[in-house]
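**Student:** What follows is a protein structure lacking sequence information:
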């Protein structure tokens, strides 16, 4: 699922003015939500802020409460993995570094596992240092 979402993001980013392509991509709910999540995080980056997982989930209409909570949480995790992978493959700062858990806690452990798989944690002494640097990179890239 992540490779398909990554491809959809690549197409949406490469052809942002192609209305027909974007409409076709958005026909799939998960692709639409992934593109919406990217846009939501890009806006947060331009505003130099972070967001919570719950805020992101609500923005893409996947609330993390109620009877669909577990399924929605899995969808949000898939979306975050696709966004992280897409940014890594495109050699861009990771927008997902702006996503925090409740009360300002660092991103979910799956985020750090994925960036570690990509080799991005290796130069750092700890996850907090990586997160601070990556958040600054994201803000710098999008706020400029």
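**Tutor:** Looks like it came in fine. From a predicted model like this one, the values you see are computed outputs, not experimental measurements.

**Student:** alpha carbons only for contacts and neighbour counts from here, please
**Tutor:** Fine.

**Student:** What ranges does this protein have for its strands?
**Tutor:** 51-52, 99-100 (DSSP state E).

**Student:** Tell me which of the ones you listed sits most buried.
**Tutor:** strand 99-100 (a mean of 22; mean count of other CA atoms under 10 Å).

**Student:** okay, now the one to match up with it:
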């Protein structure tokens, strides 16, 4: 139950950010989720974000977790791109793919 509540909290935060196309760091997102405590480098956070992306993908929406970025380079982690490929996306240039996802988010949530 806490896991689902945490995902609902994260989706609310990410959808608010998507409306402004405003990325959020892993650490900031983790700190804003009260239903489940996770650290930014916690493997559960990667799994958690993967579940959110999978749900969005299955709903025909862009990968909202494209908004979640590292503090040091303001880009998503390797797991985002690995998951994207596992969901059937095909791309060579990761930054270009990420940029396209951000554009799709902007159009979806404006």
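**Tutor:** Nice, I can see it. In this text the structure is predicted, and so the values were computed from the model without any measurement.

**Student:** related to what we said a few turns ago, just put the strands of structure 1 in CSV and tack on distance to residue 63 of structure 1.
**Tutor:** As requested, the strands of structure 1 are exported to CSV (distance: least, CA to CA, whole Å):
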stretch, distance to residue 63 of structure 1
strand 51-52, 12
strand 99-100, 15
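
**Student:** Do you have the helices of structure 1 handy? List them.
**Tutor:** 2-14, 19-25, 29-46, 53-59, 69-89, 109-117, 127-143 (DSSP state H).

**Student:** Would you indicate which residues of the fourth one are buried?
**Tutor:** Applying a neighbour-count criterion of 16 or more other CA atoms under 10 Å, one finds 53-57 buried in helix 53-59 of structure 1.

**Student:** And for the aligned partner of residue 66 of structure 2 in structure 1, nearest residue in space, chain neighbours not counted?
**Tutor:** Counting by TM-score structural alignment, residue 66 of structure 2 corresponds to residue 97 in structure 1. Computed as CA to CA, 6 or more residues apart in numbering, the closest residue to residue 97 of structure 1 that is not its neighbour in sequence is residue 135, at 5.7 Å.

**Student:** Tell me which residue of structure 2 matches up with the one you found.
**Tutor:** Looks like residue 135 of structure 1 aligns to residue 102 there (TM-score structural alignment).

**Student:** Cool, thanks, talk later.
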